[in-house]
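Novice: Give me the fold of what follows.
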Amino acid sequence: MNSGESHFHTRRSALATLIAAALLARGQPSLAAPAPQPGAARFGYDDVVAQARILGGRPFDSGGLTIPSELSKLTYDSYREIRFRREKALWQESGSDYRLLPFHLGFLHDKPVQLHVVKEGNAIPIPFTTSLFEYGKVPVPKQLSPSLGFAGFAVTTTLNDPKVQDEVISFLGASYFRLIGRGHRYGLSARSLALDVGGKQPEEFPFFRALWLEEPKADSLDLVIYALLDSPSVAGAFRYVVSPGRTTAMSVTATLVPRVEIPRIGIAPLTSMFLAGEGDLGHRTDFRPEIHDSDGLLMQNGSGEWIWRPIRNPASLRISSFGDRDPRGFGLMQRDREYGHYQDLEAHYHARPGYWVEPIGDWGEGRVDLIEIPTNNEAFDNIVTCWTPARPLDIGKASEFTYRITALSTTNELHAMAQVRNSFSGWDSRDPDADGMGKQRFIIDFGDGDLAYFVSDPKRVEIVASTTAGSIAHTIIAANSATKGFRVILDATLPVGQTADLRVYLKSRNRTLSETWTQSWSVPAPAVRDAPGHVVTRD
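Specialist: You can find the predicted model right below:
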């Protein structure tokens, strides 16, 4: 911790540190703590908020954020050699199904996080010791301080089998965390806060200075975590309550104290990878038909409309904003769960979850932003979505946001309407014709909901299509017995140099049958030869 946090150290926490260090030195798997003194305050979220208020009221201090060079020089391969000894996992004697496993510092994980266990109301620091880790071919570091800290942690529980410990959540890197439900594989990530994503200046990455985990009891169902976040622009306190299960959920309370005005602050940000989907033949790098952690952004706006926006790997940075007030939910989803659509025996993209964010309380005016960044490598997350308030948060004042994140396998349980199952671009004639108009065909498959009822009489189903620019030239609807739904074909035209947002949904008389599919497209200015061998683009 930095000097600004010394106010919160007490004789009781110092004693707890010594006891914890002694137990770990003897190889004990769990921490002990002195009994709380009568009338003594129990550590909780208010204590973390108090620290965030103090940090936010002071200039950012980068002191204490370096690690020994022997750790920062670790390569990707050498860092992977270092593994936590599972037999030393904390909480083995708590009687609960939870186990705590810290991560070692090194490689890209170069900001130390101070980990604590809250036991009987006492916040007990977890001292670093090399005896907690196996180092493989990497030489065991020497003379590392017990106060070094860690890179983060993972928690395991009996998620998939009552007799087997599996990871359910991990915190690693800046303010990133991941959670999974039953049968899931890790895929996309959540972040506690995003700053200037897609902005004109470089993105700023807030990080955790300290994390606290309440030691679960034998009958504990939930896991409670506190975090102190810091960054040059903002300090913050977070409370996470994790509820593992078939659909693991996490309730989040965030208290943010900006040091400066932040034009683009992302609340409840999610980040994912999209390299190639069913409509991206040109982005495939090998035999696999599709390569992505998520395939679409799902939203329910404040008026109750459900909206589906397919994700793409764009040719250039693309930012889409959906203005709203008090959104009901948004998230990045992996709807396609068919193994055969991915053919990946290692990544298991078909088993990766989607994250659904449900705001709690009044979030006011703002927008859901979707940032799509070009990539040719599946190792990098290139998709970000978040809620951006309409006006910057007040400098020096605490602003609170509360929401819930759920790890889902399917979106069928979120609403009862028909959903977008696939969408493709058909023939593409965006090169303008003699009239200066580009043309493109879009194909959308709607399924589920109550569409099966209408398959025998497609004339009762109406396409509602609109565009913000250009025109809808032609639409076709056809029953699709394979999906028990309908296929929509839409031809759109657009003047050269313009961008349009398309919207399509199905209805029968005055009854809305489906969520709204939306997509943007553009007709770029043609390249012309301005001199021999010199090609330029005219705006």
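
Novice: Every contact and neighbour count from this point should use C-alpha atoms.
Specialist: Fine.

Novice: what's near enough to touch the closest residue to Tyr76 other than its chain neighbours?
Specialist: Spatial nearest neighbour of Tyr76, chain neighbours left out: Phe107 (6.5 Å); criterion: C-alpha to C-alpha, 6 or more residues apart in numbering. Residues in contact with Phe107 (C-alpha atoms under 8 Å, 6 or more residues apart in numbering) are Leu71, Ser72, Lys73, Leu74, Thr75, Tyr76, Tyr79.

Novice: quick one: which of those is most hemmed in?
Specialist: Ranked by the number of neighbours (other C-alpha atoms under 10 Å), these place Tyr79 first, at 21 neighbours.

Novice: any idea how far Gly438 is from Leu513?
Specialist: Distance of Leu513 to Gly438, given as C-alpha to C-alpha, to the nearest Å: 31 Å.

Novice: unless I'm mixing things up, Leu228 is touching Pro206, no?
Specialist: No: here Leu228 lies out of contact with Pro206, judged by C-alpha atoms under 8 Å, at a distance of 10.3 Å.

Novice: Who has more neighbours out of these two?
Specialist: Shown here are Leu228 and Pro206; by other C-alpha under 10 Å, Leu228 has more neighbours (27 against 23).

Novice: returning to that earlier point: any idea how far the residue nearest to Tyr76 lies from Asp448?
Specialist: Phe107 is 46 Å from Asp448, where distance means C-alpha to C-alpha.

Novice: List the contacts of stretch 171-180.
Specialist: With C-alpha under 8 Å, 6+ apart as the test, stretch 171-180 has contacts from 103, 109, 111, 151-154, 168-170, 186, 188-193, 205-208, 229, 247-248, 353, 407.

Novice: Let's see this one next, to set against the first:
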Amino acid sequence: MSLGHKWSAWLCAAVVATSGAASARQPSAPAKAGARMQQPFTAATVVERAKALAARPYQEPRSTLPEAYRTLSYDAYRDIRYRNDRALWREDGLPFQAQFFHPGFLFPVPVVVNVVEGGRAQAVRFSPDLYTYGSLVKPGPLAQADGFAGLRLTHPLNRKEHFDEVVSFLGASYFRALGQGNVYGLSARGLAIDTALPTRPEEFPAFRELWLERPVPGVDRVVVHALLDSPSVTGAYRFTLIPGARTVMEVEATLFARKAVEQLGIAPLTSMYQFGENDRGTFDDFRPEVHDSDGLFVWTQDGEHLWRPLQNPAHVNVSSFRAKGPRAFALLQRDTDFRSYEDLEARYERRPSAWVEPVGDWGSGTVKLVELPTANEAADNIVAFWVPDAPLTPDAPLRIAYRLHWGAESPWAASGSVVTATRVAAGETAGARRFVLDFSRSPRPGDGPVEAVVTASKGQVLHTTVRPNESSGGWRATFELLPDGGAPVELRAYLRRDSETLTETWSYLWIP
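Specialist: Next comes the predicted model:
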């Protein structure tokens, strides 16, 4: 079972990196829309397409690419580079430019990409003139294709005179974005179906067609529409991208079921966790930590903030967090200190966090966290998503909206202290494990003793302590767990002063 591969993570940066980011001061001819006839386009166009598609039997898409391009090696695919001077809208002085990923390798089924202007949509024509083909590409330039592997948008994100990559859509329904100062890390997906179910394999919906609205001069937002298709579900998506220190994506989706879905994963986030301070495993590595994300954050309707540090388990872990009408959930890279990673190439401290903020009432459901074992940092092994209690059935489409926030800083001010570190070691009691939790400086300082409230689903909690952490201005809480047998133990802890809760709730699954 696989939740997603990191080829797209590397390729988004590597396939086009050597051509450099486009400069707004060097105009050249943009890629032109092809000879296909223009079609009327409105916000309802994709919804109507998705509805009609769901009424027909699913057809597995077939690649029309020559065999040589379907079997390109990783290095050969990286040797195909988009020509910077052919970026769409490069000459037009607009706040965004577009480039298109070459089909082939892991992306053999081309995606049709359209440009929308003045209420009319026209497909962008593939041309080998859009690319340079390096010496590793033995087939040479591709004469023609029915589309592209995906697209990326650039914008003056970090410097006014330089167009940086800010978002990419590449592979199945995967996409990712950056805030200021970030490098690519975790991904989002349009939909997750039957992820980590023991009864059936996971289904990977894919974006089959994209529509890119021409940006408005002087307005720092751009809209991308996507048509999703899979054996079980079709969907119409509208993404409004607003770049900034924390980049925001406003997502609106309408989903249609071809058949009943056992587990529908809404707003899935996919990431990588190999090892960290709480779970180093047996990795013999000079780096202290290796991960794109270090924890799951859940904000419930009643105001509780929950923090679950990630792990790289020996077997698949699936954790569920009941949350009626959640305010938010997220996969965070909370630790942004270079000294925690010491990696001059991967720069894990610059990987963005991603928060899902529901728009409207999502009703009752569950935030699910899936953790898969991984032996290396090349594969995504973490996914988090929302599973509504109400099923998606063919007779009732689902309309849902949410915001995705990408960046280093939370969209909301902390109401209490947060967990900054989790460490696990041998306890003083025979057979016990010691847990050391660091909490940040409190935004609500006060007087009086602070206590740690620790609970365990099994076993005994021993030797609980709390003391100020003079180096951070926060607190350090410690306790020991004496397990009762070999069953997993759910742990929870938070700090309080009298009846006042001072911190978020730390949640942990301890597996002997």
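
Novice: hmm, back to that, okay, and which of the contacts of Phe107 of structure 1 map to helices?
Specialist: Taking DSSP state H, the ones among the contacts of Phe107 of structure 1 that sit in helices are Leu71, Ser72, Tyr76, Tyr79.

Novice: Give me the contact list for stretch 32-52 of structure 1.
Specialist: 5, 8, 16, 19-20, 23, 118-124, 226-229, 235-239, 255-257.

Novice: Neighbours of Pro351 of structure 1, how many?
Specialist: Quick fix: residue 351 of structure 1 is Ala, not Pro. Using other C-alpha under 10 Å, Ala351 of structure 1 is surrounded by 20 other residues.

Novice: surely it meets His184?
Specialist: Yes: taking contacts as C-alpha under 8 Å, Ala351 of structure 1 lies within contact range of His184: 5.2 Å.

Novice: still on that earlier bit, aligned partner of the residue nearest to Tyr76 of structure 1 in structure 2?
Specialist: Here Phe107 of structure 1 is matched to Phe105 in structure 2, going by TM-score structural alignment.

Novice: how near is that match to Arg433 of structure 2?
Specialist: For Phe105 of structure 2, the distance to Arg433 of structure 2 - C-alpha to C-alpha - is 47 Å.

Novice: Do a quick rundown of the strands in the stretch 251-400 of structure 2.
Specialist: For the stretch 251-400 of structure 2, the strands defined by DSSP state E, counting those that start in this stretch occupy 264-271, 273-275, 290-291, 295-299, 305-309, 317-322, 328-332, 353-359, 365-371, 382-388, 398-407.

Novice: The equivalent of Ser62 of structure 1 over in structure 2 is in what secondary structure piece?
Specialist: By TM-score structural alignment, Ser62 of structure 1 lines up with Glu60 in structure 2. Per DSSP states H and E: Glu60 of structure 2 is located in neither a helix nor a strand.

Novice: Which parts of structure 2 are helices?
Specialist: 7-17, 43-54, 67-70, 74-78.

Novice: which part of structure 1 lines up with the last one?
Specialist: In other words, helix 74-78 of structure 2. Mapped onto structure 1 using TM-score structural alignment, helix 74-78 of structure 2 covers residues 76-80.

Novice: After superposing, tell me the mean distance of the matching stretch to structure 2.
Specialist: Aligned to structure 2 and superposed, stretch 76-80 of structure 1 gives a mean residue distance of 0.4 Å (mean C-alpha distance after the TM-score superposition for structure 1).

Novice: Would you map the strands across the stretch 1-150 of structure 1?
Specialist: Using DSSP E, counting those that start in this stretch, strands in the stretch 1-150 of structure 1 cover 83-84, 99-103, 114-119, 122-125, 133-134.

Novice: Comparing these, which stretch has the densest surroundings?
Specialist: strand 122-125 (a mean of 25; mean count of other C-alpha atoms under 10 Å).

Novice: Over which residues of structure 2 does that one lie when aligned?
Specialist: Aligning strand 122-125 of structure 1 against structure 2 (TM-score structural alignment) gives residues 120-123.
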